[in-house]
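> Have a look; sequence and predicted model below, questions after that.
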Amino acid sequence: MKTLGYQISFNTKRIFLRNFSYSFFTILMPIGFYVLFTKVLVSGTAAQELVFAKQYLGSMIVYSVLINAMFGLGQIMQGDRQQELILALSLTPKGAKYYYLSIGIVMSAINILSIILMQLVGRLTWQINLSITESLSVVIVVILGTLPLMGLGILRVCLETK
């Protein structure tokens, strides 16, 4: 368990804190799109704008999570494969299983952070208040929906390294 904790800490710093482009494309860009398309480039009555803002909030949450699962994970795994990090980890006594598990945990945590931030922006810009049940169901559905995509990315890298 201590090994997994170290691996999670290492991957969090490496992926999220040291890679601004990753943070930009998975979190900041969807927030920027949401504000741009709901506050700047919108027309209609106030009721129509509110309905659009609610629907677009869901779209941007899904967009953010899919960008993370499809492109973020793929970029990270491909970079690790090119730098032979996965090969080096597979030669250690613990193997690469903690690496894969920690990547999944870090990606899920970033997805949850992204969902929370998107909901916060929706609340601050349009006073969209989701109940705790709605918020948790969004998190659960989105995370469960991205697990197959993350699994395919990991499987692809596993098959290419053997």
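Received it, and whenever you're ready, just let me know what you need. Numbers count the residues shown, from 1 in each chain.
> rest of the way, CA atoms for contacts and neighbours
OK.
> How about the residue nearest the centre of the chain: what's its closest non-neighbour residue?
Nearest to the mean C-alpha position of the chain, by C-alpha atoms, centre = their mean, lies Asn111 at 3.4 Å. Among residues not flanking Asn111 along the chain, Val65 sits closest, at 5.6 Å (C-alpha to C-alpha, 6 or more residues apart in numbering).
> mind listing what's buried in the one helix or strand that neighbour maps to?
Assigned by DSSP states H and E, Val65 belongs to helix 46-66. For helix 46-66, a neighbour-count test (16 or more other C-alpha atoms under 10 Å) marks 49-50, 53-54, 56-58, 60-66 as buried.
> What of stretch 8-20?
The neighbour-count check on stretch 8-20 (16+ other C-alpha under 10 Å) flags 8, 11-12, 15-16 as buried.
> Run through who's touching that stretch.
The contact list for stretch 8-20, computed with C-alpha atoms under 8 Å, 6 or more residues apart in numbering, reads 22-23, 76, 102-103, 105-106.
> before we go on, here's another structure to hold up against the first:
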Amino acid sequence: MLINQTKAETLRLVRSPFFLLFSILMPLAFYFLFSALNGADKEIESTTYAQYSLMSMTAFSLISTAMGQFGIRLSYERRDGWVRLLKLTPLTPSVWIGSKMIAHMGVHLLTILVIFSSAHVVYDMDLTMTQWLLCGLWLWLGSIPFLAIGALLGTMKNADALVAVANVVQMAIAILGGLWMPLQTLPKWIQQIGQWLPSHRYAHGAWNMLSGSAPVMLDWVILIGTGIVFMALSGFILNKREAA
């Protein structure tokens, strides 16, 4: 049951025009634009701007998919009565939500492969296989906390309003977290906020790997803490509504 539902969720996700536009095309367009404007070979944080921005835009893509499409889909299905319909079928709520998360993780892996491959073809990235694998693995697993944020957003009762809320939140944490522009180039007050955002810690771990370092402890703490807190909150809200 879980396998079949996961296949269905995966097909529905990759067939969505919003996935192609916001998770693949838009991040790639911004990546090539920023790299061209700033100079792909420009040095930044012990690496080149093309490599640095690649991690930023890949992180932005996965955040958009996790927070936007995952959360919005949950809210619309709840609004349309899909959750109530589940009670009349053998499909349990845990299989329903679990299949969505597995499908998104599979699509996240596909997204990483597409964006990494496109950047490598255009700029012939001077990265070792180990760096490619470690950065990809970090970005893939690090997307889980943003699925948790998406799950919390998906508890909103007004599904139409959630579309605007999700877009504003994901854009805000991407910009304030230094994904669009390096954090050190932004005003001091933004830097003080941005360094604590999960979006910044997410990309920061990948940036460190480019320079031969490992993600710092704060990267791990903030990402893991974000995943636990937001998943617990979304579970609490949903269980409370079910009990009511």
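Structure received. None of the values given here were measured: they were computed from a predicted structure.
> contacting residues for the aligned partner of Gly5 of the first structure in the second structure?
Gly5 of the first structure maps onto Ile3 of the second structure when the alignment is built from TM-score structural alignment. Contacts for Ile3 of the second structure (C-alpha under 8 Å, 6+ apart) come out as Ser99.
> Please apply the same query to Ser61 of the second structure.
22-24, 27, 111 are the contacts of Ser61 of the second structure under C-alpha under 8 Å, 6+ apart.
> And for Ser23 of the second structure?
Residues near Ser23 of the second structure by C-alpha under 8 Å, 6+ apart: 61-62, 64-65, 111.
> Please apply the same query to Leu89 of the first structure.
Neighbour list for Leu89 of the first structure: 95-96, 99 [criterion: C-alpha under 8 Å, 6+ apart].
> out of these, who has the most neighbours?
Counting neighbours by other C-alpha atoms under 10 Å, Tyr99 leads those with 22 neighbours.
> Show me what that residue lines up with in the second structure.
Per TM-score structural alignment, Tyr99 of the first structure is aligned with Trp96.
> give me the element that match is part of.
Here Trp96 of the second structure is assigned to helix 93-123, by DSSP H and E.
> how far does that helix sit from the chain's center?
Here helix 93-123 of the second structure is found 9 Å from its chain centre; the criterion is C-alpha atoms, centre = their mean, to the nearest Å.
> go on, stretch 117-136 of the first structure?
The mean C-alpha position of stretch 117-136 of the first structure is separated from the chain mean by 18 Å, C-alpha atoms, centre = their mean.
> cool, stretch 48-58 of the second structure as well?
With C-alpha atoms, centre = their mean, you get 15 Å for stretch 48-58 of the second structure.
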